[in-house]
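Visitor: Just a sequence and a predicted model for now, questions to come.
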Amino acid sequence: MNEILEKIKQYETIIIHRHVRPDPDAYGSQLGLKYILQEAFPNKNVYAVGEPEPSLAFIGDLDQISDETYKEALVIVCDTANAPRIDDARFNTGVALIKIDHHPPVDNYGDLNYVNTHASSTSEIICDLNREWNLNNSEINTKASRVLYLGIVGDTGRFLFDNTTTHTMNTAAKLMEKDFNRNQLLNQLTERDPKLLHFQGYILQNFNYDGNGFCSIKITKDILEQFNLEANEASLFVNTVSDISGLKAWVFAVDEGKEIRCRIRSKGIVINHIAAKYNGGGHPNASGASVYSWEEFEQLASDIKSVI
């Protein structure tokens, strides 16, 4: 932790990245770190970059910067397990690179790598770092508290997932002391365009449950066209089937054109080693993978069934 702080102190320009297809924790950790550093070091240039996700635009704005900005910059990547998933390929054009993450460390791509797999989220880690660094007297301002709280809420499923610990709850409680409208934010986090609810109805009528604990959902390109959806919009519904009685693991597959992106979830069964076999990885109970044909998808599904 202290080595990271010393690196931050050495550079006048700091650029913060996160993963493609960002979720609330990617946004929360990235922007939370930006706001903390801006307050602690008002003379530094601190940027957060990446392709915006429209459904999460309410969380905060990202920066547009030139290639020139990287020449003397420290780059920090939040919430990203492996380098190919980093949003904006310019991440490796800075002077130094730091990784801060809570996923299993399959790719230590940074010059400094801080990974805590016991943390519920990278947003939780950012709170821990600030406390250790004693920046701003270890206080987190309202602007940063707001986004970090959303990051923790997102990655714990509103504190329902088993990655929620007493430390997670204490960290969230500290953030909640700040004056921001939590109910409004949580409503925004779950609001959906009406067309998406029609799509959710399609999922509920067309999931494939085998009766032995495994469920699969296949979203082909023609289904995306039928509901006028982008692939990232479809992926919001990965947990639609999670309440099926007896369900132990499921895979939600979306044909994104160049690949079929598979989001794998489970209840207590370790599945990230299977995701790693198919060009992916992640947490023991929540991972992502990529296959390149529906035949390969069936093999992935078979492998998940085998661990059930």
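Guide: Thanks, I have the structure now.
Visitor: going forward, measure contacts between C-alpha atoms and count neighbours the same way
Guide: Will do.
Visitor: At which residues are the strands of the stretch 151-300 of the chain located?
Guide: For the stretch 151-300 of the chain, the strands defined by DSSP state E, counting those that start in this stretch cover 208-209, 214-219, 249-255, 260-266, 281-283, 286-291.
Visitor: Touching the longest helix seen in the chain from outside, list them.
Guide: Secondary structure of the chain read by DSSP state H shows that its longest helix is helix 24-40. Identification of contacts with helix 24-40 by Cα atoms under 8 Å, 6 or more residues apart in numbering yields 16-19, 44-48, 56, 59-60, 77-79, 121-124, 126, 130, 135-136, 140-141, 143-145, 147-152, 154-155.
Visitor: Use this one as the comparison:
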Amino acid sequence: MTRQHIIEAIKQYNRIIIHRHVRPDPDAIGSQAGLKHLIKNSFPKKEVYIVGETEPSLKFLDEMDVIREEIYKDSLVIVCDTANQPRIDDQRYTMGGKIIKIDHHPETDTYGDIQWVDTNASSVSEMIVDLATYGEKEGLKLNNNAARLLYVGIVGDTGRFKFPSTTKKTFQLVAELVAFNFDRSELYNELYSVEDKISRLSGHILQNFELSSSGLCTIKLTAELLERYDVSVDESSQLVQVVGDVKGIKAWVFFIEESDQIRTRLRSKGPVVNEVASQFNGGGHPLASGATVYSWEEAKALEAELEKVCEEYEI
């Protein structure tokens, strides 16, 4: 009944504010903005806002709204694609009249008056399409804008439908989206075209990555290296799959040095990595997680834990 409760709440409130996580990826913005356009198309008289910091590389998807604090009074707040409260972009989310959590990450932080968490879903964008399909009799109607955004979110979180999270249901719901009028080729170009500096740093990574006997690949992007290639920490997220097709790699970890921390991205072809991430100020999916360490010594400790996971994993 969770989807029904969400639809009833959407109908009840005249003003709705939609949040997502910090440092957003395509699914975060796709689900957030896609839900906005779904609601606006279904109930044109409602006020619907999306909030959070602008991510330059995803600005082509939609523009964030800038709203005053008083707008939150008696508003419905929906948080998309965010497992725990500290990662919610714009902490004013608590000022609303009711909070709904829609997420597909393993449950680590129960918050909100209504929670819809589906760890079997490939993405929150998939969940929003599911909500739209379920709610057709309640007046929910997708349009071209919503379909475009939700398609991008699903593509992003499934790695162009390559990841194990892609299911029969994923394809069935995507089939609903491609019936709408939007340019899929243009979206792929926007999502996956990279500047030459990213390609050059990719070449450096492929020439210099470390691969242990356990199958763990380690990549260290120091501040000096990022400066040499003129790549920002945020831009480095485009590099996380660069070693994904290399034979012999079971899992890989990117350490990205910032001024006050070392951002860490973990990916896997089988070994479960989110339990390691949770030991180092992070979490996420079993095969795709993030963490934060504060020294190279701590990075080495995280690497050692990943080594154990890879050694224990049998293909």
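Guide: Perfect, thanks for sending it. On a predicted model such as this, the values are computed, not experimentally measured, just so you know.
Visitor: follow-up on the earlier one: return the mean post-superposition distance for the longest helix of structure 1 against structure 2.
Guide: Average distance, helix 24-40 of structure 1 versus aligned residues of structure 2 after superposition (mean Cα distance after the TM-score superposition for structure 1): 0.6 Å.
Visitor: can you give me how far that helix is from the chain middle?
Guide: The chain centre lies 14 Å from the centre of helix 24-40 of structure 1; the measure is Cα atoms, centre = their mean, to the nearest Å.
Visitor: in structure 2, what residues pair with that helix?
Guide: Using TM-score structural alignment, the residues of structure 2 aligned to helix 24-40 of structure 1 are 26-42.
Visitor: Stretch 109-128 of structure 1: end-to-end distance?
Guide: 22 Å (Cα to Cα, to the nearest Å).
Visitor: wait, what's in contact with the most far-flung residue of structure 2 relative to its centre?
Guide: Here the centre of structure 2 is the reference, and by Cα atoms, centre = their mean the most remote residue is Ser213, at 30.9 Å. Counting by Cα under 8 Å, 6+ apart, Ser213 of structure 2 makes contact with nothing.
Visitor: elements contacting the helix or strand following the longest helix of structure 1?
Guide: Going down the chain from helix 24-40 of structure 1, the next helix or strand is strand 45-48, by DSSP states H and E. Contact here means 3 or more Cα pairs under 8 Å, 6 or more residues apart in numbering; DSSP states H and E; on that basis strand 45-48 of structure 1 packs against strand 13-17, helix 24-40.
Visitor: In structure 1, what stretch matches stretch 230-242 of structure 2?
Guide: Counting by TM-score structural alignment, stretch 230-242 of structure 2 sits on residues 228-240 of structure 1.
Visitor: OK, contacts around the alignment partner in structure 2 of Thr122 of structure 1?
Guide: Aligned against structure 2 by TM-score structural alignment, Thr122 of structure 1 finds its counterpart in Val124. Residues near Val124 of structure 2 by Cα under 8 Å, 6+ apart: 27-28, 31, 80-81, 102-104, 153-154.
Visitor: how about a cut-off of 7 Å?
Guide: Neighbouring residues of Val124 of structure 2 by Cα atoms under 7 Å, 6 or more residues apart in numbering: 27, 31, 80-81, 102-104.
Visitor: what does Arg267 of structure 2 give?
Guide: Taking Cα under 7 Å, 6+ apart, one finds 251-253, 287-289 in contact with Arg267 of structure 2.
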